[in-house]
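Asks: got a predicted model here, sequence first, then my questions.
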Amino acid sequence: MSLSENQENVQPLISVAICTHNRADRLILALEGLLKQSLPSQNFEVLIIDNASQDNTKEIGDRYEKKYSNCRYIYEPVLGLSKARNTALNQAKGKYIAYLDDDAIPCEEWLEAILDTFTTVEPCPVCIGGPIYGLWEIPKPDWLDRTIEDYFTVLDYGSKPRWFPRNKYPYGANITYKKESLENLGGFNEELGRQGNKLLSQEELLVNWILEKQGEKFYYNPKASVKHWIPKKRINPNWLLRRSYWQGRSDAIADKIMGKPITQQYQESISNLLHLKRVIAQLWPQKKVRLTTRTRIWRSWGYFLEVWFNR
């Protein structure tokens, strides 16, 4: 992927943003995946957004920036995924901006498939996503129900290209926008998104809701796939419940931002928390059923606390 000097001034078609925080070991694998892209290197740039890392991320970023002229290392001192994503948006030179998680590895035709979709599909989508296959460090446990795999950022809509159904969108580990459309919204809301140990989310979902209300559409291309690392420290019920709790907090913040009436939020927070069937299900003999319903209880609890005590 080494570029000659006269390629340095070529305007890239697409900017790839990797927002990273203390994951230098996984970051290298993501970057190596980008070195193997079938798309010619002069057609894309790689933005390494170091979000206040305390490991050797800077060393890696500097190394790749020095060796590959389409790589740029950028330090963002304010902790927060949305802040880092907005920094990438402000720095990107491409017509499109692709967000790749720092623990995800793209397939070789990832960028080529994305650009092909933007240039051939009619009407032109505002956003493109593809499969996100789980790279499980340990075997996926039997107690994990498929309906809650979303918490591990796994997505698979099959082997055929298609429009995403209404109210369904790509996930942030593998998502590409028209840069202008994202800029017009002001980027991602920085109240949402990961902030250190706070597992907040919904930042890209909020963007997608607004874009869909504007009449925009989202496209799924199975050729634009990535593999997403799922470490064993997450593959346990305690992490899953914590993740569910923060999902509820995120839901409440997103509802507030979108202008849902506070009286409606109060009502929903109580009715969801007092869902009798979920409580009764805790007596069910199958662990999978108990855990699945418990994640919904914890999500409701997070929503309740955010609505009632964080105004």
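Replies: In hand now; what should we look at? Residues are numbered from 1 along each chain as shown.

Asks: switch to C-alpha atoms for all contacts and neighbour counts from now on
Replies: Will do.

Asks: could I get the full set of helices for the stretch 51-200 of the chain?
Replies: With DSSP state H, counting those that start in this stretch as the criterion, the stretch 51-200 of the chain has helices at 57-67, 81-91, 110-120, 179-184.

Asks: what's the closest of those to Trp246?
Replies: With distances scored as C-alpha to C-alpha, the stretch of the helices of the stretch 51-200 of the chain nearest to Trp246 is helix 81-91 (14.8 Å).

Asks: use this one as the comparison:
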Amino acid sequence: MNEVIEKLDFTVAIPTYNGAKRLPQVLDLLLKQTGIEKLDWEIIIIDNNSNDNTNEVIEYYQKSYSQNISLKCFLEKKQGIAFARIRAISEARGEFIAFVDDDNLPANDWVSQSYNFGKEHPQAGAWSGQIHGDFEVSPPENFNRIQAFLAIREHGLEPYLFDADNLRLPPGAALVVRKKAWCESVPEELVFKGRLSKLMVSGDDTEALLYLHKAGWEIWYNPAMHIDHKIPHWRLEKDYLLVLARGCGLCIFQLRLINAKNWQKPILLIKTILGNLRRVLQHLIKYRGQFKSNLIALFEINFYWASMMSPFYSLRWKLDKIFKKAITQND
């Protein structure tokens, strides 16, 4: 006899890797949520191969919960945030699924604001709110120009639809999705798996959202949802930021192909190369002699350069895939 799975209103899914020190603050804030008295919801943690005492922390909270909230943990052995989120989708029982990273600190009404928005916008496949930076050290001058790359989003007080056609989309952190929309629209296997290699190629968040957009679902900004994103000092250091800039750039062309028609692809190729070449040259002229002292300008030119090279990275990825498939068939 098949087990009947109880459907819930809302799931908070927390992907984590070695999050023993970060998880308690997140879980404590989720336990203090307001306006959820009539909500049937759960918290699930996706442990992505942690080797610290994450499991002990989770067991402690499972035993100490006094509220009627289900807290479960699932081990996802495939490394990468994309695999962790896909596992969360399969395990979640909620109509809406919220991805909260283990360094995201939700406001006390974040769950209720997220749930209410989804109910009020039935065509919304995904929605996200304001993400504020909680910095361990002061960010560099003009950091606001690149803060979106670190999942900090403060876009004003009015709701609006994100511009998916121009890749202006929210990050996967603090994102809420409609489970039905995801299951019907997003492939089981995504091209981008998360920042796994030394290149730290990103794009997994945007890739999933583009498939939702392609299927006709709306993607919204809801300013009533507030989360603080903890930014440790090392995420503001030069070495990390430059790798991040290149990783965010290398995925650009492959992402643009998702919603492109065949006749548009050669045009996109030319625009990606020439458009970013123009930006690189403009930055070289504008900031000549300043790149050693201006970290933000250096970040931007690395992002433009990697974006310009992204068609070649996409070609390399496709060739690797063909090569691996050929080896598998021969075996």
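Replies: Ah, there it is. Keep in mind the model is a prediction, meaning the values are calculated, not measured.

Asks: coming back round to it: to Asp25 of structure 1, which of the helices of the stretch 51-200 of structure 1 lies closest?
Replies: For these, proximity to Asp25 of structure 1 was assessed by C-alpha to C-alpha; helix 57-67 is nearest, at 8.6 Å.

Asks: who's in contact with Lys256 of structure 1?
Replies: Going by C-alpha atoms under 8 Å, 6 or more residues apart in numbering, Lys256 of structure 1 touches Ile262.

Asks: show me what Lys58 of structure 1 aligns to in structure 2.
Replies: With the correspondence set by TM-score structural alignment, Lys58 of structure 1 lines up against Asn55 in structure 2.

Asks: related to what we said a few turns ago, could you identify which of the helices of the stretch 51-200 of structure 1 is most buried?
Replies: Mean neighbour count (mean count of other C-alpha atoms under 10 Å) peaks for helix 81-91 among these, with a mean of 22.

Asks: mind giving me the packing neighbours of that helix?
Replies: Here helix 81-91 of structure 1 touches strand 14-20, strand 44-51, going by 3 or more C-alpha pairs under 8 Å, 6 or more residues apart in numbering; DSSP states H and E.

Asks: that one vs strand 44-51, what angle?
Replies: Helix 81-91 of structure 1 and strand 44-51 meet at an angle of 140 degrees, taking axes from the mean of the first three to the mean of the last three C-alpha atoms, to 10 degrees as the criterion.

Asks: average offset of helix 81-91 of structure 1 relative to structure 2?
Replies: For helix 81-91 of structure 1, the mean deviation from structure 2 after alignment is 0.6 Å (mean C-alpha distance after the TM-score superposition for structure 1).

Asks: what residues does that helix touch?
Replies: 17, 19, 47, 49-51, 76, 78, 97, 99, 179, 183, 187-195, 203.

Asks: is there a quick PyMOL command that grabs whichever of the residues you listed are buried?
Replies: Listed next is the PyMOL selection for buried residues among the contacts of helix 81-91 of structure 1, using 16 or more other C-alpha atoms under 10 Å:
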select buried, resi 17+19+47+49+50+51+76+97+99+179+187+188+189+190+191+192+193+194+195+203
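
Asks: wait, a strand at Tyr221 of structure 2?
Replies: Yes. Per DSSP: H, G, I helix; E, B strand; the rest coil, Tyr221 of structure 2 lies within a strand segment.

Asks: ok, it - how many residues close by?
Replies: Residues lying near Tyr221 of structure 2 (other C-alpha atoms under 10 Å) number 25.

Asks: just checking, it touches Phe162?
Replies: Yes. Tyr221 of structure 2 lies in contact with Phe162 (C-alpha atoms under 8 Å); the separation is 6.7 Å.

Asks: which residues do those two both contact?
Replies: Pro170.

Asks: what residues does stretch 198-211 of structure 1 touch?
Replies: Applying C-alpha under 8 Å, 6+ apart, the contact partners of stretch 198-211 of structure 1 are 82, 126, 167, 169, 171-172, 182, 185, 187-190, 192-194, 217, 243, 246-247, 249-251, 254.

Asks: again, but for stretch 229-249 of structure 2
Replies: The contact list for stretch 229-249 of structure 2, computed with C-alpha under 8 Å, 6+ apart, reads 103-105, 131-137, 139-140, 149, 151-152, 195, 199-203, 295, 298-300, 302-308, 310.

Asks: those residues in strands, which ones?
Replies: Asn104, Leu105, Ile131, His132, Gly133, Asp134, Phe135 (DSSP state E).
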